[in-house]
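S.K.: Fold the following for me, if possible:
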Amino acid sequence: MFTGIIQGTAEVVAIQEAEAFRTHVVALPPALRQGLEIGASVAHNGVCLTVTAIEGERVSFDLMRETLRVTNLGDLAVGDRVNIERAARFGDEIGGHAMSGHVMAVAELVELDEAPHNRRLWFELPHALGRFLFDKGYIGVDGASLTIGEVHPATAGHGPRFCVNLIPETLHRTTLGERLPGDRVNIEIDPQTQAIVETVERLLEARGL
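M.R.: The predicted model follows:
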């Protein structure tokens, strides 16, 4: 389990390609390596990955075909940075919202509004996920737990859109401050929202409504 509170970023320092498979190596700073062991779970841009090797600051993770298909991790190149969160432990403060590290889709950044002390980002999602978007609801964007500011429903020309408002601390701590229109981000729908919406849909279907 993760909380969506990004603990730092790490640079991708090596990538090993294989057929429908990739190993990427990131340079983790000391604070993020403390107590880290092979087999531990670490979220990269919100994707739960397993540590496969540790060589000093260089920590390796394997990416399977499904991970490469569903997330933006397959877009990474050496020199890129990823948002990092270690798995939550009992007793940790839950400053964000409960997240599983299972990305459902990617969204495209379609608009960026700058203001003196914050930044508003608009993302477009696949049509199927629009029913999970609510004003002031939670959403995971590249692993960061964020509050949805506003939702625009899908139209004939584009999918559903939502915006998030980022404060300077979020821009400093994560890679979201580097995102530009056209970039793709990983999306995890709030699990509680998903469960409620799907339960209501099943009940209404069962009653023929």
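
S.K.: Please make it C-alpha for all contacts and neighbour counts, starting now.
M.R.: Noted.

S.K.: what does stretch 60-79 rub up against?
M.R.: Applying C-alpha atoms under 8 Å, 6 or more residues apart in numbering, the contact partners of stretch 60-79 are 11-15, 20-26, 45, 47, 49-54, 103-106, 184-186.

S.K.: of those residues, buried ones?
M.R.: Listed as buried from the contacts of stretch 60-79 are 11-15, 22, 24-26, 45, 47, 49-52, 54, 103, 105-106, 184-186; burial here means 16 or more other C-alpha atoms under 10 Å.

S.K.: Going by neighbour count, which residues in the lengthiest helix in the chain are buried?
M.R.: If you go by DSSP state H, the chain has its longest helix at helix 191-206. Of the residues in helix 191-206, 191, 193 count as buried by neighbour count, 16+ other C-alpha under 10 Å.

S.K.: Alongside the first, I'd like the structure of this one:
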Amino acid sequence: MFTGIVQGTGVLVSVDEKPNFRTHVVKMPPELLPNLALGASVAHNGCCLTVTEVNGDLVSFDLIKETLRLTNLGDLNVGDVVNLERAASFNDEIGGHLMSGHIICTAEIAKIQTSENNRQVWFRMPHAEYMKYILHKGYIGIDGISLTVGEVTTSRFCVHLIPETLERTTLGSKRLGDKINIEIDPQTQAIVDTVERVLASREAAMAAAQALAEQP
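M.R.: As a prediction, the model looks like this:
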């Protein structure tokens, strides 16, 4: 599990591309290296990846077909920067919200509004069905960053970014059209899906009762 508080950024130093598979190597910041071992989980732009090799501050990770399909990690090139977070420990402060590192899709940056000390960024979701999980003032993971949802429309939503977030993460360098990893809040998803199932079951029962009552 992760908290959505980005602990640092890392530079992609090499990529080994294979069919439906790639291994990339990230230069990790010193503060994220202590006790980092094979098999450890590290979120890259919010996507949970497993350490496969540690060589000083150069750490390798494997990306399979599903990861490449659902996230923006397959679009990265040498020199690109990723948001990093080590897996949370039981005694860690939950400064953001609990996140699993499972990306549901990528969203496109549709609009950026900048004012003094503030930035509002709008994201366009690829499928309208995902919008039912994105609620005003709810939580969402944006490239691994725990953020609060601002305004919501039928296909888009926005977040408000403070200077600290823009400076400490990759969001400060993002531009229109860039693809961003999206993780919806799992608790919100569970509640919405449960309510939908209950309502569907109730409607089915009412329809069955009505059909039975109409029989001669």
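
S.K.: about what we covered before: take the contacts of stretch 60-79 of the first structure and keep only those in strands.
M.R.: 11-15, 21-26, 47, 49-54, 105-106, 184-186 (DSSP state E).

S.K.: what about the helices in the second structure?
M.R.: 65-70, 163-168, 186-214.

S.K.: of those helices, which approaches Y130 of the second structure most closely?
M.R.: Distance to Y130 of the second structure, taken as C-alpha to C-alpha, is lowest for helix 186-214 among the helices of the second structure, at 9.5 Å.

S.K.: and the helices of the second structure as TSV, adding distance to I5 of the second structure?
M.R.: TSV is the format used below for those (distance: least, C-alpha to C-alpha, whole Å):
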stretch	distance to I5 of the second structure
helix 65-70	21
helix 163-168	10
helix 186-214	17
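
S.K.: For L32 of the second structure, which of those is the nearest?
M.R.: helix 163-168 (14.5 Å).

S.K.: Against the first structure, what's the mean shift for that closest one, could you check?
M.R.: If you overlay the two and look at helix 163-168 of the second structure, the average distance to its match in the first structure is 0.5 Å (mean C-alpha distance after the TM-score superposition for the first structure).

S.K.: quick one: the residue minimising distance to the centre of the first structure from E108 of the first structure, how far?
M.R.: The residue lying closest to the centre of the first structure (C-alpha atoms, centre = their mean) is D142, at 2.5 Å. D142 of the first structure sits 12 Å away from E108 of the first structure when distances are taken as C-alpha to C-alpha, to the nearest Å.

S.K.: Give the residues shared as contacts by these two.
M.R.: Common neighbours of D142 of the first structure and E108, counting by C-alpha under 8 Å, 6+ apart, are V185.

S.K.: how deep is D80 of the second structure tucked in, by neighbour count?
M.R.: A count of neighbours around D80 of the second structure, defined by other C-alpha atoms under 10 Å, yields 13.

S.K.: List the residues that contact it.
M.R.: With C-alpha under 8 Å, 6+ apart, D80 of the second structure has these contacts: 11-12.

S.K.: roughly how far apart are L63 of the second structure and E53 of the second structure?
M.R.: From L63 of the second structure to E53 of the second structure the distance is 13 Å (C-alpha to C-alpha).

S.K.: With V192 of the second structure instead?
M.R.: Relative to E53 of the second structure, and taking C-alpha to C-alpha, V192 of the second structure is found at 40 Å.

S.K.: still on that earlier bit, nearest to P30 of the second structure, of the helices of the second structure?
M.R.: Among the helices of the second structure, helix 163-168 comes nearest to P30 of the second structure, with 15.3 Å by C-alpha to C-alpha.

S.K.: neighbouring contacts of that closest one?
M.R.: With contact meaning C-alpha under 8 Å, 6+ apart, helix 163-168 of the second structure is reached by 6, 8-9, 117-118, 171-173.

S.K.: change it to 6 Å
M.R.: G172 (C-alpha atoms under 6 Å, 6 or more residues apart in numbering).

S.K.: So which bits of that helix are buried?
M.R.: Buried positions in helix 163-168 of the second structure, judged by neighbour count with 16+ other C-alpha under 10 Å: T165.

S.K.: Could you tell me where that helix falls in the first structure?
M.R.: Across the first structure, the stretch matching helix 163-168 of the second structure (TM-score structural alignment) is residues 168-173.

S.K.: And the matching stretch, how far out from the chain middle?
M.R.: Relative to its parent chain, stretch 168-173 of the first structure has a centroid offset of 16 Å by C-alpha atoms, centre = their mean, to the nearest Å.

S.K.: Could you do stretch 142-158 of the second structure as well?
M.R.: Centre-to-centre, stretch 142-158 of the second structure and its host chain are 11 Å apart (C-alpha atoms, centre = their mean).
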